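A.B. asks: after the sequence you'll find the predicted model.
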Amino acid sequence: MTDDTGERVTRRRFLRTGAGVAAAGVAATGSAAAQEDGGGGSTEITVGPGGSNVFDPETAYVEPGGTVKWVWDSGGHNVAVESTPDGAEWTGHEPIEDAGFEYEHTFETEGTYEYVCTPHASVGMTGVVEVTTDPPEEPQGYQSILPNSAKTLGVAAVGSMTSVLGLTYFFMRYGGDYGEGDHE
């Protein structure tokens, strides 16, 4: 089989080209996701993961201008503010919500924001948002700056490209619907 320039198309050349295309697609997906973030970073906190009475992570780090999203994994929880830095305007989300609810806030003022789940404060359901330009190295520093939708899109794109490459290889290897004289 030959390409448009008359050169022979080998499996190795085909797969090398396909791998390059797949890598470019993954890089483009990551760049688009990073541009979408808009600065300041973002993180997601799971409220009551698996029915437990905790915020996961208990301490989240974001830069000034960063957004924190709380996602309820179980019901009967809220986010009630205990303390904020001077000049900060954050009121939390006091109504009790059920699984699937989401609440987010963008933090502009540097400092420590402490909050609790009112119904479960007595069993230690507390959380902290640290808004800082200098997060600690351990344990994690800033949490996920890449939205889950971008990660899913990247995985789907790579899967799609791999499928196309696999089918193309199969047809190149084993043939297809060629008329007489159309193949070598």
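C.D. replies: Great, that's in hand.
A.B. asks: for the rest of this, base every contact and every neighbour count on C-alpha atoms.
C.D. replies: Fine.
A.B. asks: list the buried ones in stretch 18-38?
C.D. replies: Using 16 or more other C-alpha atoms under 10 Å as the test for burial, stretch 18-38 gives 18-19, 22, 25-26, 29-30, 33-34.
A.B. asks: could you report the neighbour count for residue 163?
C.D. replies: Counted by other C-alpha atoms under 10 Å, the residues lying close to residue 163 total 12.
A.B. asks: tell me the secondary structure at it.
C.D. replies: Reducing the assignment at residue 163 to three states with DSSP: H, G, I helix; E, B strand; the rest coil gives helix.
A.B. asks: enumerate every residue touching it.
C.D. replies: Counting by C-alpha atoms under 8 Å, 6 or more residues apart in numbering, residue 163 touches no other residue.
A.B. asks: if I look at it, how far off is residue 36?
C.D. replies: 28 Å (C-alpha to C-alpha, to the nearest Å).
A.B. asks: for residue 13, same thing?
C.D. replies: Residue 13 sits at a distance of 35 Å from residue 36 (criterion: C-alpha to C-alpha).
A.B. asks: for comparison:
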Amino acid sequence: MSDPTDRTPDAGPARPTRRRLLAAVGAGGVAALAGCSGGGAETDSGPYNGYLADAAGFDGEAVDRTGNAEVTVAVGTGDGFAFDPVAVRVSPGTTVVWEWTGMGSRHNVVAEDGGFESNYYASEGQTFSHEFREPGVTKYYCTPHRNLGMVGVVEVAEESA
């Protein structure tokens, strides 16, 4: 019986090289991602759909709360590891108040861009607030539960003329 690692000049390598294996895996990954692109029209929640792809409880649409001076987002909903609403659209000058439900252990709220960071709370009724003045999208998360999909978005709409 011959050794499977033996090579003859015209037989080529008995096993794929690491480089060929990585190239094949990379090409397969690109092909898989290409098949996932929607190619359709972008929805109103388009600017952050990728960020919320694994968000617990996200149905693909932002909840419109424009015109309200204050908006509440529950912390620790669903199985205790979600925000509700996950994505909310507000007007410039709106204060968003995150209110803890007491479910899912200790949570915090941290802006991706470093614009705000709450303390860790676990008790029901604890709150943290932030005023959103400028139009744009703020992505945020709970530090210990981010990998469980505990992420959210506040979209500040342009002021209408």
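C.D. replies: Done, it's in. For clarity, every value in this text was computed on a predicted model and none was experimentally measured.
A.B. asks: need the TM-score between these chains.
C.D. replies: Once superposed, the chains reach a TM-score of 0.51 (TM-score structural alignment, normalised by the length of the second structure), with 91 aligned residues with a C-alpha RMSD of 2.2 Å.
A.B. asks: will you turn the buried residues of stretch 18-38 of the first structure into JSON lines that also has secondary structure and distance to residue 168 of the first structure?
C.D. replies: Below are the buried residues of stretch 18-38 of the first structure laid out as JSON lines (DSSP: H, G, I helix; E, B strand; the rest coil; distance: C-alpha to C-alpha, whole Å):
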{"residue": "18", "secondary structure": "helix", "distance to residue 168 of the first structure": "10"}
{"residue": "19", "secondary structure": "helix", "distance to residue 168 of the first structure": "13"}
{"residue": "22", "secondary structure": "helix", "distance to residue 168 of the first structure": "14"}
{"residue": "25", "secondary structure": "helix", "distance to residue 168 of the first structure": "18"}
{"residue": "26", "secondary structure": "helix", "distance to residue 168 of the first structure": "20"}
{"residue": "29", "secondary structure": "helix", "distance to residue 168 of the first structure": "23"}
{"residue": "30", "secondary structure": "helix", "distance to residue 168 of the first structure": "26"}
{"residue": "33", "secondary structure": "helix", "distance to residue 168 of the first structure": "29"}
{"residue": "34", "secondary structure": "helix", "distance to residue 168 of the first structure": "32"}
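A.B. asks: let me see the ranges of the strands in the first structure.
C.D. replies: 42-47, 55-56, 59-62, 66-72, 77-83, 93-97, 102-107, 111-116, 126-131 (DSSP state E).
A.B. asks: just give the number of residues close to residue 60 of the first structure.
C.D. replies: Residues near residue 60 of the first structure, counting by other C-alpha under 10 Å: 23.
A.B. asks: what does it correspond to in the second structure?
C.D. replies: In the second structure, the residue equivalent to residue 60 of the first structure is residue 88, according to TM-score structural alignment.
A.B. asks: and its match, how far from residue 32 of the second structure?
C.D. replies: Taken as C-alpha to C-alpha, the span from residue 88 of the second structure to residue 32 of the second structure is 31 Å.
A.B. asks: the strands of the first structure: which one's closest to residue 155 of the first structure?
C.D. replies: Closest to residue 155 of the first structure of these, according to C-alpha to C-alpha: strand 42-47, at 20.0 Å.
A.B. asks: residues in the second structure aligned with stretch 11-30 of the first structure?
C.D. replies: Under TM-score structural alignment, there is no match for stretch 11-30 of the first structure anywhere in the second structure.
A.B. asks: contacts only, for the spatially closest residue to residue 117 of the second structure that is not a sequence neighbour.
C.D. replies: Excluding the flanking residues, the one nearest residue 117 of the second structure by C-alpha to C-alpha, 6 or more residues apart in numbering is residue 110, at 4.4 Å. With contact set as C-alpha under 8 Å, 6+ apart, residue 110 of the second structure has these partners: 116-118, 140-143.
A.B. asks: may I see the ChimeraX selection of the buried members of these?
C.D. replies: Here is the ChimeraX selection string for the buried members of the contacts of residue 110 of the second structure, based on 16+ other C-alpha under 10 Å:
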select :117,118,140,141,142,143
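A.B. asks: between the contacts of residue 110 of the second structure, which sits nearest residue 92 of the second structure?
C.D. replies: Closest approach between the contacts of residue 110 of the second structure and residue 92 of the second structure, by C-alpha to C-alpha: residue 116, at 16.6 Å.
A.B. asks: now the strands of the first structure in a markdown table, with distance to residue 170 of the first structure?
C.D. replies: Shown next, in a markdown table, are the strands of the first structure (distance: least, C-alpha to C-alpha, whole Å):
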| stretch | distance to residue 170 of the first structure |
| --- | --- |
| strand 42-47 | 42 |
| strand 55-56 | 46 |
| strand 59-62 | 48 |
| strand 66-72 | 44 |
| strand 77-83 | 53 |
| strand 93-97 | 52 |
| strand 102-107 | 45 |
| strand 111-116 | 57 |
| strand 126-131 | 52 |
